[in-house]
Every structure is written in C-alpha cells, then in structure tokens.
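Asker: Structure for the following, please:
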Amino acid sequence: MRFSIALLLVPLLAACTTAGGSTAPGASAPPPRTGTVRVPPTRPPAPPPTAGGAFIAPQVMNVPGLEGVIGSTVGDLQRQFGTARLDVYEGDARKLQFEGEACVLDVYLYPLRPGAEPTATYIDARRSSDALDVDRVACVRALRGR
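Answerer: Below you'll find the model as predicted:
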C-alpha cells in the first residue's frame, strides 16, 4: 500500500518541480536579452609543414589520350594549339586557355619541384557554345586539327 501511495506522489512531485520554474500569475517575465555577443576571430589551422618549405607537389592528371598535353611546357602547348586566348599567372601556377569553334581548353601548369619550369598537370574542356563539359581528349583533337 505504501508503494502505491509513493507511485501516486511521483507525478505530483514532478509537476511541482516543473511549475516551480515558471512565473507566478501576475508577475512579469524577465526582459529578453538584447545586444551583441562578440565571438573571437578564428584562424584556419596552419597547413602541415612540408619538407623544404612551403612547396607542395601537384597531382598530375593521368588520362589516356592526353599524354601529349600533360607534362608539356608553355612552348610545347603553343606549338600544339597556337597562341593562348588567356594566360593567367597565380603564384608559381599558370593557366592557359585555348579556344576553337568546338571547345575551350583550360590547361593548368605547375612546377613539379621547387624552381622547376611549370608543366601541364591538369586540363578541363567545355563546349564553346554553352560551356557544358566535353570529353577532354576530343577537345584536344579538335583544337589540334583547326
């Protein structure tokens, strides 16, 4: 019997503790907080140290059919495709853009070791008309054949 009474009192006690935190009738709630909270600035984590300084060797694209482009220097690329429409430098990287009726070819050149001449390590290709991606090998062939 005592156990049954104790079980009946549990919900009542729970209601009292919940109600104890509420505001009594007629009393007003505390005003909402206003103002700004300042969050200290964060810094991105530093890149892991590399041997010999900040040089990071690029990944080189390996797609069958692009062997004559990947690994080429600026001079090699100009002999294959003519004068680049765009020639953009960013640090030790370089981007050349070649354009034909069929497609636009973006060639990204990076040095493979510190102080080395940049060579083509990656290419992108898209249609000239609507900028949708196209097959890189087909674009290279089309630009060589113009």
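
Asker: Please count neighbours and contacts with C-alpha atoms only from this point.
Answerer: Noted.

Asker: isn't A120 right next to L66, touching?
Answerer: No - judged on CA atoms under 8 Å, A120 makes no contact with L66 at a distance of 10.4 Å.

Asker: Who has more neighbours out of those two?
Answerer: Between A120 and L66, A120 has the larger neighbour count (other CA atoms under 10 Å), namely 26 against 17.

Asker: Figure out how far the lengthiest helix in the chain is from the centre of its chain.
Answerer: Longest among the helix segments of the chain by residue count, using DSSP state H, is helix 2-20. Relative to its parent chain, helix 2-20 has a centroid offset of 56 Å by CA atoms, centre = their mean, to the nearest Å.

Asker: Repeat that for stretch 114-122.
Answerer: Using CA atoms, centre = their mean, the offset of stretch 114-122 from its chain centre is 22 Å.

Asker: Following up with a second sequence; could you model it the same way so I can compare the two?
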Amino acid sequence: MKRLLPLLPALLLAACSTGTTAPRPAARIPLPQPRTISTVGLERVMGQSARALTQAFGAADADVTEGMGRKLQFGSRICVLDAYLYPKDGRGEPVVTYVDARQPDGSAIDRASCVAALARRDGGK
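Answerer: Next comes the predicted model:
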C-alpha cells in the first residue's frame, strides 16, 4: 500500500482525463437560395413606360418621383398595383423594373391577377 501512495496523484489525474478525440467537423448549414421572382403574367407592365401604363390602366392614382426612380400607383376595388420605373443603365426613358400588388385592405394578392383585374376595369376605375 505504501508503494502505491506516491502514485495516487498520478492515478487520480489519469482518471480525470477524457483522453484525446479528434474534433468533429462543423455541421454544414445550407445557404439560403436566392429567391426568384416570377414575372409570368406581368408582360403587360414589365419594361413598359409610364405612358404605356396610363394607356393600359388609365390615370395613375399616385405618381411619386424620387431621384431617378418613379412609382406609379393604380387601384381598383380589387387591388392596388405599384409600378416602379427606372431608366435602363441610368439613361433614357424610365421603364417598369418591378411591380408590387396588394388588396385594398393590405392583404396579399398575386401580382399577375392584379394586373389582369386592372386591365379589365372600365375608365381606369
């Protein structure tokens, strides 16, 4: 027993050791995929000028210009359409590059459905 007494601290220390293990590789978290926004059904508005929009939908309910951008808003009982126009390459006549749509109460609505509804309205309203 007396021979083991000097070895006791080393044995206790060895009992506490967890040993060496290889580190686990980090879990790969998939990167979010970029969202593609469909323009199907928006052919009547995408790339169109302000004049073409007013011919299609009547006078805009709102016309806001900020810097090089312009927003035209068209509304009906069914929906509100915001068309954002910017000049291509910073030059030339602004054309629609993005549209957003909602129901009059702010609820979501399909953009193409809104364009179709606005195209069918009489007298712009």
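
Asker: where does the TM-score land?
Answerer: Remark: TM-score between the superposed chains equals 0.67 [TM-score structural alignment, normalised by the length of the second structure]; 93 aligned residues with a CA RMSD of 1.8 Å.

Asker: Could you list every helix and strand in contact with the longest helix of the first structure?
Answerer: If you count contacts as 3 or more CA pairs under 8 Å, 6 or more residues apart in numbering; DSSP states H and E, helix 2-20 of the first structure packs onto no helix or strand.

Asker: Name the next helix or strand downstream of that helix, please.
Answerer: helix 74-81 (DSSP states H and E).

Asker: Around the aligned partner of I70 of the first structure in the second structure, count how many other residues there are.
Answerer: Per TM-score structural alignment, the equivalent position to I70 of the first structure in the second structure is M46. Neighbourhood size, M46 of the second structure [other CA under 10 Å]: 19.

Asker: Find the nearest non-adjacent residue to M46 of the second structure, please.
Answerer: V96 (5.1 Å; CA to CA, 6 or more residues apart in numbering).

Asker: R91 of the second structure matches what in the first structure?
Answerer: Aligning on TM-score structural alignment places R91 of the second structure opposite G115 in the first structure.

Asker: Could you tell me how many residues sit around its match?
Answerer: Count around G115 of the first structure with other CA under 10 Å applied: 9.

Asker: before we move on, what about R2 of the first structure?
Answerer: By other CA under 10 Å, 7 other residues sit near R2 of the first structure.

Asker: again with A14 of the second structure
Answerer: 11.

Asker: For it, give me its contacts.
Answerer: A14 of the second structure makes contact with no residue, according to CA atoms under 8 Å, 6 or more residues apart in numbering.

Asker: so is it in a helix, a strand, or just coil?
Answerer: Recorded secondary structure, A14 of the second structure: helix (DSSP: H, G, I helix; E, B strand; the rest coil).

Asker: before we move on, back to that, give me the distance between the match of R91 of the second structure and G75 of the first structure.
Answerer: 17 Å (CA to CA, to the nearest Å).

Asker: Can you verify my assumption that the match of I70 of the first structure contacts Y86?
Answerer: No - in this structure, M46 of the second structure is not within contact of Y86 by CA under 8 Å, at 11.2 Å.
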